[in-house]
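Visitor: here you go, sequence then predicted model.
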Amino acid sequence: MLPGIDIKFSNGNIGTVVPSADGVFGLLASAVAVATKFELNTPYVLKGMTDVASLGIVNDTDNYVLYQWLSEFFAEAGEGTELWLMGFPKTDKVSDWFTQDVGTGITPVEGLLDAANGKLTALFTAFSPDGSYVPTVSNGFDDDIADAKSKAQTLADNYTATKYAPFYTILEAYAFNGTHTDLPDLLTESNDRVGVFIGATQKRTGTVTTMGATTSVLAGRLASTQVQESPGKVKNGPLANLTAFIVDKAVEAYDVESLHDKGYISFRTHVGKAGYYITDGRLATKADDDYHYIERRRTIDKAFRIAHDIASNEILNDFDLTNEGKVDPIYAKDVSGRMETAIATQMTARGELSTDSSNPNDLGVQAAFNLDANVASTNKIEIVLKVRPKAYARWIEIVLGYDVNLNS
């Protein structure tokens, strides 16, 4: 085993009852190549609709879904937002994108992840197969998405462990039949790096029939907000899209609460407010999982990246030991201090972690060496790193009534 770092995510600790590098995402899309401009299985970096035009991706039959996704993403995230794109043949299924090659063990998606050199913090899909594809729907949507969900989780886990570049994936509930009672309950699963979106900005049986979901709007909202913010945060205002549907029914006429209660992400409205919002950022895992929500996932993943950046500088570094063969406390304090300072500067100072207002020295992060380990014999440094998350006003209870003695 090569000298390196092993960062494990602890879980069960919470008791859960502005474009930046944090919002650099990847799009995986069914597409048709454009001669001399746009090739399949090739990574591209886009920063606006001008780049889309330069690739020859237009609003035609071949790349209709891809073009719509890109235009909606930049409308929500803003021109100048960095997005990585890889197109795949329309004969591919979504699960194919996440399937390991028998010979190399590498998935097609890794071509995009590797090209971005660890920058991508999330992947989104835009599936639009050719006319020969017939989805098999036995649990509310295309069965292939269930396969893709499992493979996407495995890839994310493995890539995080080997490349130290954590990410999550949002899939579409492709070919959703419109009946929420048919849907599997995602809250019984353990896919804390995968979410499933239901809903689109146009009717399924519109001018062009599409069976996917508009993950572009969710991606755009996340790309334009900080890691600790829920995509459903009302104070950030309504989404850019002016219409939203579940199959052919307007979102406001559909029981989106039932979708939410099964762990799906969708559109919603708020009484007295114009426009559409995201329901919440649920991932396909248990509700009490520390990483059940996208904002929890994004926050801990950012801390992971910062911690790795600091710790990787210590690989094969030599340091002093105590008379018992343990880590010298001065060295431990130096490394843990640099780790805490980096996270505090890049996260706490930006409002991405919580601090105790009663303690002026609280940084919202704590790194502690195991000073009892015999490093002389194991050559292993053990560090426990903890960060304090934000809380979220998911439910608000107000008791309203009359009282003539308000000043007493």
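Guide: Noted; the coordinates are in hand. None of the values given here were measured: they were computed from a predicted structure. Numbering: from 1, shown residues only.
Visitor: CA atoms for contacts and neighbours, from now on please.
Guide: Noted.
Visitor: element containing A367, please.
Guide: A367 is part of strand 365-369, with elements assigned from DSSP states H and E.
Visitor: how about the contacts made by P43?
Guide: Going by C-alpha atoms under 8 Å, 6 or more residues apart in numbering, P43 touches 84-87, 111-112, 115.
Visitor: and E324, by the same measure?
Guide: Per C-alpha under 8 Å, 6+ apart, neighbours of E324: N374.
Visitor: one more: the one 5 residues further on?
Guide: The contact partners of P329, taken as C-alpha under 8 Å, 6+ apart, are L371.
Visitor: wait, which of the contacts of P43 is closest to D144?
Guide: Of all the contacts of P43, D144 sits closest to G87, with 18.4 Å by C-alpha to C-alpha.
Visitor: sorry, back to before: narrow the contacts of P43 to those in helices?
Guide: 111-112, 115 (DSSP state H).
Visitor: and the two most separated of the contacts of P43?
Guide: G87 and A115 (13.9 Å).
Visitor: this is the comparison structure:
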Amino acid sequence: MATSLNIQRQNGNVPKSLPGEDHITGFVVYLPAADIPAAFKTDHVQPLSTIDAAEAAGIKEDAASWGVRVLHYQLSELYRINPAVSLYVAIFEKPQGESQTFAELKTVQNFAAGRIRQIGVWCGDRTLSGDDLTALQGVADALAGEEAELSVVYAPKVGTLNTMPVNLAGENKSRVSVVIGQAGSGKGAELYDDKTNTGKASVSGLGVVMGLLSSAKVHQCIAWIKEFPTGVSLPAFGDGTLLRDVDKALLETLDTARYLFFITHTGQAGSYMNDSHTMDSAISDYAAIESVRTMDKAVRGIRTYVKPELGGNVYVDASTGQLASYTVAHLETVANQALEAMERAGELSGYKVEIDPEQDVASTSLVEFVIKNVAVPVMRHIRIKIGFAKSV
């Protein structure tokens, strides 16, 4: 036999890395106590940034528990789309009774030292309710008050598509989005049709959405066709209904209700997100996830630079009592630093920091900043006029 050299490439599953912290993500599921893998019974939150790490922690594709198999699928989809994600996975016992506070999200964010920027919450066997959205927004608001801002993407059970509530969106729900789409073929469909899924819980495409969100820059819409294909070949909804079988009028109603799901575009292969809605009012400045993420990044950055100034001295003009011009210039420069970096990165179109020198700091010890950010708009609609002409 002739001599030979055979080199076989192996996947070492070496975690990728991304700059900054915009990709840091959480993923939460609620399971019956008997289904929770042993590794999570005491340590409910664990950093798992590869599928190998997840499987080593007991989240296996062939687990006896249907819920664990669904979690494995969600994580596989998330890692597929964003191999460089920094992920915290949490499994908590499913609460008894109808009410749920979602207080466990604080536990996850605290474990991550406040670094999680977006968190997915899978409750595929729990019917969507306005009370749950209010509870999720309340937890997110509380975390924002503790300087640990994040966006929540919620995946509830979709009972019957045409009876989904269409009036849950409204003011003060800017930190919550709701996913009702899932895959209509492949592993997602197999799990939905699994004989152990007796209550027909929704599998959901939450892992896909979290993968897209964690890979997008803060100002980018995850419905951008050129940048964010889902990889879902046959879009469906959480009740098993295929996208192709849904009337256009119902799709428009679900979009207006501000749900997230997978859609197709004529002339484009694959599927994409319908939009990047939050459950806030459609006319709110924070009606889209990218608006919330951009502002959160600005707030975190400003805080990082301005907080060290607390407790320091400011100087006033002895003749007028107004803040000295050099003190105003210094504080404005400090607040500018984070925003300047965001503008260079293309995350803001512009910004302005202003401090009124006439503030009576000697009496109040308070310096008020006014900061205006100019967003990077998203082109959601295109109108093209075309026709014949005698000449051009």
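Guide: Structure received. Note that the structure is predicted; figures quoted are calculated from it, not measured.
Visitor: hang on, the earlier thing: of the contacts of P43 of the first structure, buried ones?
Guide: By neighbour count, with 16 or more other C-alpha atoms under 10 Å, the contacts of P43 of the first structure hold 84-87, 112 as buried.
Visitor: in strands, which of these appear?
Guide: 84-87 (DSSP state E).
Visitor: about what we covered before: with the second structure superposed, average distance for the strand holding A367 of the first structure?
Guide: Following the fit onto the second structure, the mean deviation recorded for strand 365-369 of the first structure is 1.0 Å by mean C-alpha distance after the TM-score superposition for the first structure.
Visitor: using the aligned residues only, give the average distance of whatever helix or strand comes next after that strand to the second structure.
Guide: Going down the chain from strand 365-369 of the first structure, the next helix or strand is helix 375-378, by DSSP H and E. With mean C-alpha distance after the TM-score superposition for the first structure, helix 375-378 of the first structure departs from the second structure by a mean of 0.3 Å once superposed.
Visitor: can you point out the buried residues in helix 375-378 of the first structure?
Guide: So, applying 16+ other C-alpha under 10 Å, buried residues of helix 375-378 of the first structure: V375.
Visitor: show me what the helix or strand following it is in contact with.
Guide: Using DSSP H and E, the next helix or strand after helix 375-378 of the first structure towards the C-terminus is strand 383-387. Strand 383-387 of the first structure is contacted from outside by 303, 353, 364-370, using C-alpha under 8 Å, 6+ apart.
Visitor: with distance to L321 of the first structure and neighbour count added, can I get those in JSON lines?
Guide: Shown next, in JSON lines, are these (distance: C-alpha to C-alpha, whole Å; neighbours: other C-alpha atoms under 10 Å):
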{"residue": "A303", "distance to L321 of the first structure": "28", "neighbour count": "22"}
{"residue": "L353", "distance to L321 of the first structure": "34", "neighbour count": "24"}
{"residue": "G364", "distance to L321 of the first structure": "29", "neighbour count": "22"}
{"residue": "V365", "distance to L321 of the first structure": "26", "neighbour count": "22"}
{"residue": "Q366", "distance to L321 of the first structure": "23", "neighbour count": "18"}
{"residue": "A367", "distance to L321 of the first structure": "19", "neighbour count": "19"}
{"residue": "A368", "distance to L321 of the first structure": "17", "neighbour count": "17"}
{"residue": "F369", "distance to L321 of the first structure": "13", "neighbour count": "18"}
{"residue": "N370", "distance to L321 of the first structure": "13", "neighbour count": "15"}
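Visitor: G118 of the first structure matches what in the second structure?
Guide: Mapped onto the second structure by TM-score structural alignment, G118 of the first structure lines up with G114.
Visitor: wait, T188 of the first structure
Guide: Checking TM-score structural alignment: T188 of the first structure goes with G170.
Visitor: residues in contact with that match?
Guide: 279-282.
Visitor: and these, which is closest to E98 of the second structure?
Guide: M279 (21.9 Å).
Visitor: gap between the closest one and V178 of the second structure?
Guide: Here the criterion is C-alpha to C-alpha, to the nearest Å. By it, M279 of the second structure lies 7 Å from V178 of the second structure.
Visitor: compare those two (neighbour count), which wins?
Guide: In this view M279 of the second structure and V178 are compared by other C-alpha atoms under 10 Å, and M279 has more residues nearby, 28 against 24.
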